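Colleague: could you work out the structure for the sequence below:
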Amino acid sequence: MSEPLVIVDSSACSHVVACSVCHGSWVFLSKTTADEEAQAHRLIERLAALPMCSEVGCKGNAVTRGVCRPHYDARRYQERKAPRG
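Modeller: Okay, here's the model as predicted:
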């Protein structure tokens, strides 16, 4: 997965954060604030790109076999608990 392109373009008095994924842009007067917001937006875009859990109503990120860690653990527990016949 490639890194989301979120850049900070600075001029003498303002700093623009632009995202190539959501095509959003924000203007800040402080370079520090612009850098912090760019970093936060990169994280948001990275998380949005991860696969989601296939369980209905779950908003967790899938880690293995299409489900999040809690659902995966619950399935394994149920499989082990089930009688073998």
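
Colleague: drop to CA atoms for contacts and neighbour counts, all remaining ones
Modeller: OK.

Colleague: how close does Gln39 get to His15?
Modeller: Separation of Gln39 from His15 (Cα to Cα, to the nearest Å) stands at 14 Å.

Colleague: who has more neighbours, the two?
Modeller: Applying other Cα atoms under 10 Å to Gln39 and His15 shows that His15 carries more neighbours, namely 21 against 15.

Colleague: another for comparison:
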Amino acid sequence: MGEFDDYWARAYRGDSGVPHSDPQRLVTTWTGAFALGAAACVHHHASALASHLQSLPHSWQDMTMMLDQKRWKKILEKKQQQA
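Modeller: Below is the predicted model of the structure:
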């Protein structure tokens, strides 16, 4: 083996002197990475949903104003036809 292989081979043989060679730490590291990724994804979607919900009352208000305007237009047209 070359110098590079001698340096890195201990980590892959499960040498107790290399901290990340312990199988339990490997599982813990991957579990933590997965949990962090899931939390980041959930936080992103939750914040996007929250910002959408904050803008929702404005869109509902706009919609009700438009419906109210259409209703008043119909009422005025009906009054003009009757007069």
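
Colleague: would you give the TM-score for this superposition?
Modeller: Put the two chains on top of each other and the TM-score (TM-score structural alignment, normalised by the length of the second structure) is 0.36; 51 aligned residues with a Cα RMSD of 3.7 Å.

Colleague: coming back round to it: shared neighbours, Gln39 and His15 of the first structure?
Modeller: Here Gln39 of the first structure and His15 have no joint contacts, going by Cα atoms under 8 Å, 6 or more residues apart in numbering.

Colleague: which residues are in contact with stretch 36-47 of the second structure?
Modeller: Contacts of stretch 36-47 of the second structure (Cα under 8 Å, 6+ apart): none.

Colleague: mind listing what's buried in that stretch?
Modeller: Buried residues in stretch 36-47 of the second structure, counting neighbours by 16 or more other Cα atoms under 10 Å, are absent.

Colleague: distance from the chain centre to that stretch, please.
Modeller: Once both centres are worked out by Cα atoms, centre = their mean, to the nearest Å, stretch 36-47 of the second structure turns out to sit 4 Å from its chain's centre.

Colleague: would you list every one of the helices in the second structure?
Modeller: Counting by DSSP state H, the second structure has helices at residues 3-13, 23-82.

Colleague: ok, the first structure next?
Modeller: Here the first structure has its helices, by DSSP H, at 31-49, 69-81.

Colleague: let me have those in JSON lines, extended by distance to Ile7 of the first structure.
Modeller: Below are the helices of the first structure laid out as JSON lines (distance: least, Cα to Cα, whole Å):
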{"stretch": "helix 31-49", "distance to Ile7 of the first structure": "7"}
{"stretch": "helix 69-81", "distance to Ile7 of the first structure": "33"}
